[in-house]
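K.L.:
sequence unknown, structure follows:
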């Protein structure tokens, strides 16, 4: 009789990266962000007494900042599972030295892989659109490096870039850069399964049912609102070297027993920017 494999008893998780791992735009009522890493931690903690979780991610961070500010801290925690997602912000800058990005990502993986039982890397999701299309070759070069590093260091790669569902604009917030709560839930499911846990949603990657497209006037109004409220400020920050995460602390800086966001003092309230 065939039985389902028992998932490995992972007792701790450290997540590092940028806004994707911080959880934008999965907003909680108290003003903090949840996101896929928090959802994943809650699931892992539910079956593991004493489960510990840290999330060092801060929105807007480039791969060099992740290496300088987060990698050594994460490695020192010696967690069972470490997730690293970074470099995508670099590829979206007007000028990007991909050789430097590859080198820094390699440095991060080489420092993290020996410190944990399982290192998780990702091919980040990306919706369709003209703004991101010009950066797609850089993104795919980054993902090729992710695949190569994972093969060399026995890391897990979660392929979100190739998941049809995550290209759906309905899973992206109005800023068109961050996932909605449903998008983050699907990412958490993907990582959950990659760690060997039994599926809770075997069809997380399946596209949502088709709906009638919005009317032309609605689309144009939404485009104008997006450009004014999100695109132009984003371009301004790119051109001036500023970041939406400047001055913000890590989301959950210590590897502590997991508690829900409603009672967890480690989850800092974030001001919307």
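P.N.:
The structure has been received and is ready for your questions. As the structure is a prediction and not an experimental result, all values here were calculated from the model.
K.L.:
rest of the way, CA atoms for contacts and neighbours
P.N.:
OK.
K.L.:
can you give me the helices in the stretch 151-273 of the chain?
P.N.:
Per DSSP state H, counting those that start in this stretch, the stretch 151-273 of the chain carries helices over the ranges 181-194, 216-226, 232-240.
K.L.:
Residue 43: which of these is closest?
P.N.:
With respect to residue 43, and counting by C-alpha to C-alpha, the nearest of the helices of the stretch 151-273 of the chain is helix 181-194 at 8.3 Å.
K.L.:
who touches residue 170 in this structure?
P.N.:
Taking C-alpha atoms under 8 Å, 6 or more residues apart in numbering as the criterion, residue 170 is in contact with no other residue.
K.L.:
What are the neighbouring residues in contact with the closest residue in space to residue 28 that isn't next to it in sequence?
P.N.:
Spatial nearest neighbour of residue 28, excluding adjacent residues (C-alpha to C-alpha, 6 or more residues apart in numbering): residue 34 at 6.5 Å. Residues in contact with residue 34 (C-alpha under 8 Å, 6+ apart) are 22-24, 26-28, 261.
K.L.:
this is the other structure I want to compare:
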């Protein structure tokens, strides 16, 4: 692995994971791993520029159609691409189509950046992960194959014990907490060849007493009311949480550390 690399620009492509949900800031916006990574890279590279084209809820077809060409045109030093997981969580998912679209995205991005970064996305331990595990692992096999073929780096978040821990996931059970995003940023930082700032990012938080039966049932009811039922409603009506939302940071501009 290279050490102390110099990268002067970063473009992030993807969905809610890359947008930063649910690393919520006091002003109501999301930070997330890509912003944390950009801040670190800017601290060691004068004139560093950053764009984040991610929009929550996007499927791989939408990422290819709406983000890939824009990202390629920016010709950044580093491009991160994370997509396809939303597709695997749909009741009906054509994994051949997902694989083909991810391949198309990589083929269009790799020639136009110095380093493409792909990821094996994290998964919260629980019944959802078990139900969709075959699809997820098929997606990650595709990621590994594409990385080998195109010289991309792969960040293995799926295999990190810390990121499967339910305590690092928000109450919506779909998105990481701030600590989870910090660990993802650390993983990408190290994969790019930078010296570790947190060598133990893969380790779960210290053990704690699990919630009792009543607390779990209250949490389940809140989850169903606030998140699961609205999610089902959007699926039934063909809507997405990202409908009408612009990219998080659509232009490749200098990153202000203040």
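P.N.:
Right, received. Where do you want to start? Small disclaimer: the values here were computed from a predicted structure and weren't measured.
K.L.:
before we move on, the earlier item: which of the contacts of residue 34 of the first structure are retained in the second structure?
P.N.:
Counting by both residues aligned by TM-score structural alignment, their matches' C-alpha atoms under 8 Å, the contacts of residue 34 of the first structure that remain in contact in the second structure are 22-24, 26-28.
K.L.:
Run a quick neighbour tally on the residue opposite residue 220 of the first structure in the second structure once aligned.
P.N.:
Taking TM-score structural alignment, residue 220 of the first structure has residue 217 as its aligned residue in the second structure. Per other C-alpha atoms under 10 Å, the neighbour tally for residue 217 of the second structure reads 12.
K.L.:
Compute the distance between the counterpart of residue 56 of the first structure in the second structure and residue 125 of the second structure, please.
P.N.:
In the second structure, the residue paired with residue 56 of the first structure is residue 53, using TM-score structural alignment. In this structure, residue 53 of the second structure and residue 125 of the second structure are 28 Å apart, going by C-alpha to C-alpha, to the nearest Å.
K.L.:
Just say helix, strand or coil for residue 53 of the first structure.
P.N.:
Put simply, residue 53 of the first structure is strand when judged by DSSP: H, G, I helix; E, B strand; the rest coil.
K.L.:
before we move on, the earlier item: nearest residue to the match of residue 56 of the first structure in space, please, no chain neighbours.
P.N.:
Once chain neighbours are set aside, the closest to residue 53 of the second structure by C-alpha to C-alpha, 6+ apart is residue 247, at 4.7 Å.
K.L.:
Could you report the neighbour count for residue 83 of the first structure?
P.N.:
24.
K.L.:
my guess is it contacts residue 120, does it?
P.N.:
Yes - shown here, residue 83 of the first structure and residue 120 form a contact pair, counting by C-alpha atoms under 8 Å, at 4.6 Å.
K.L.:
what does residue 163 of the second structure align to in the first structure?
P.N.:
Aligned counterpart of residue 163 of the second structure in the first structure: residue 166 (TM-score structural alignment).
K.L.:
Skip the chain neighbours and tell me the closest residue to its match.
P.N.:
Computed as C-alpha to C-alpha, 6+ apart, the closest residue to residue 166 of the first structure that is not its neighbour in sequence is residue 125, at 6.2 Å.
K.L.:
quick one: what's aligned to the one you found in the second structure?
P.N.:
When the second structure is aligned by TM-score structural alignment, the residue opposite residue 125 of the first structure is residue 122.
K.L.:
what about that match, neighbour count?
P.N.:
24.
K.L.:
helix, strand or coil for it?
P.N.:
Under three-state DSSP, residue 122 of the second structure falls in the coil class.
K.L.:
In stretch 31-42 of the first structure, which of the residues would be classed as buried?
P.N.:
Taking 16 or more other C-alpha atoms under 10 Å as the basis for neighbour counts, the residues of stretch 31-42 of the first structure that come out buried are 32-42.
K.L.:
residue range for it in the second structure?
P.N.:
Residues 28-39 of the second structure are where stretch 31-42 of the first structure aligns, taking TM-score structural alignment as the criterion.
K.L.:
next one: stretch 136-150 of the first structure
P.N.:
Mapped onto the second structure using TM-score structural alignment, stretch 136-150 of the first structure covers residues 133-147.
K.L.:
Report the mean deviation for that stretch after fitting onto the first structure.
P.N.:
Average distance, stretch 133-147 of the second structure versus aligned residues of the first structure after superposition (mean C-alpha distance after the TM-score superposition for the first structure): 0.6 Å.
K.L.:
Buried ones from the kept ones among the contacts of residue 34 of the first structure, can you make that a PyMOL selection?
P.N.:
Provided next is the PyMOL selection string for whichever of those are buried by 16+ other C-alpha under 10 Å:
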select buried, resi 22+23+24+26+27
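K.L.:
could the kept ones among the contacts of residue 34 of the first structure go into a markdown table alongside secondary structure and distance to residue 6 of the first structure?
P.N.:
What follows is those, written out as a markdown table (DSSP: H, G, I helix; E, B strand; the rest coil; distance: C-alpha to C-alpha, whole Å):
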| residue | secondary structure | distance to residue 6 of the first structure |
| --- | --- | --- |
| 22 | helix | 29 |
| 23 | coil | 29 |
| 24 | coil | 32 |
| 26 | coil | 31 |
| 27 | strand | 33 |
| 28 | coil | 33 |
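K.L.:
now, among the kept ones among the contacts of residue 34 of the first structure, which is nearest to residue 153 of the first structure?
P.N.:
Top of the list for closeness to residue 153 of the first structure, among these and by C-alpha to C-alpha, is residue 22 at 25.0 Å.
K.L.:
need the strands for the stretch 1-150 of the first structure, in chain order.
P.N.:
Along the stretch 1-150 of the first structure, counting by DSSP state E, counting those that start in this stretch, strands occupy 12-17, 52-55, 81-85, 118-123.
K.L.:
Redo those as a markdown table? Include distance to residue 106 of the first structure.
P.N.:
As requested, these are exported to a markdown table (distance: least, C-alpha to C-alpha, whole Å):
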| stretch | distance to residue 106 of the first structure |
| --- | --- |
| strand 12-17 | 15 |
| strand 52-55 | 21 |
| strand 81-85 | 11 |
| strand 118-123 | 12 |
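K.L.:
for those, which one sits closest to residue 242 of the first structure?
P.N.:
Proximity to residue 242 of the first structure (C-alpha to C-alpha) singles out strand 12-17 among these, at 17.2 Å.
K.L.:
distance of the closest residue to residue 58 of the first structure other than its chain neighbours from residue 203 of the first structure?
P.N.:
Here the nearest residue to residue 58 of the first structure in space, its sequence neighbours aside, is residue 18; by C-alpha to C-alpha, 6+ apart that works out to 4.8 Å. Remark: distance between residue 18 of the first structure and residue 203 of the first structure (C-alpha to C-alpha) = 27 Å.
K.L.:
Fine by me, thanks again.
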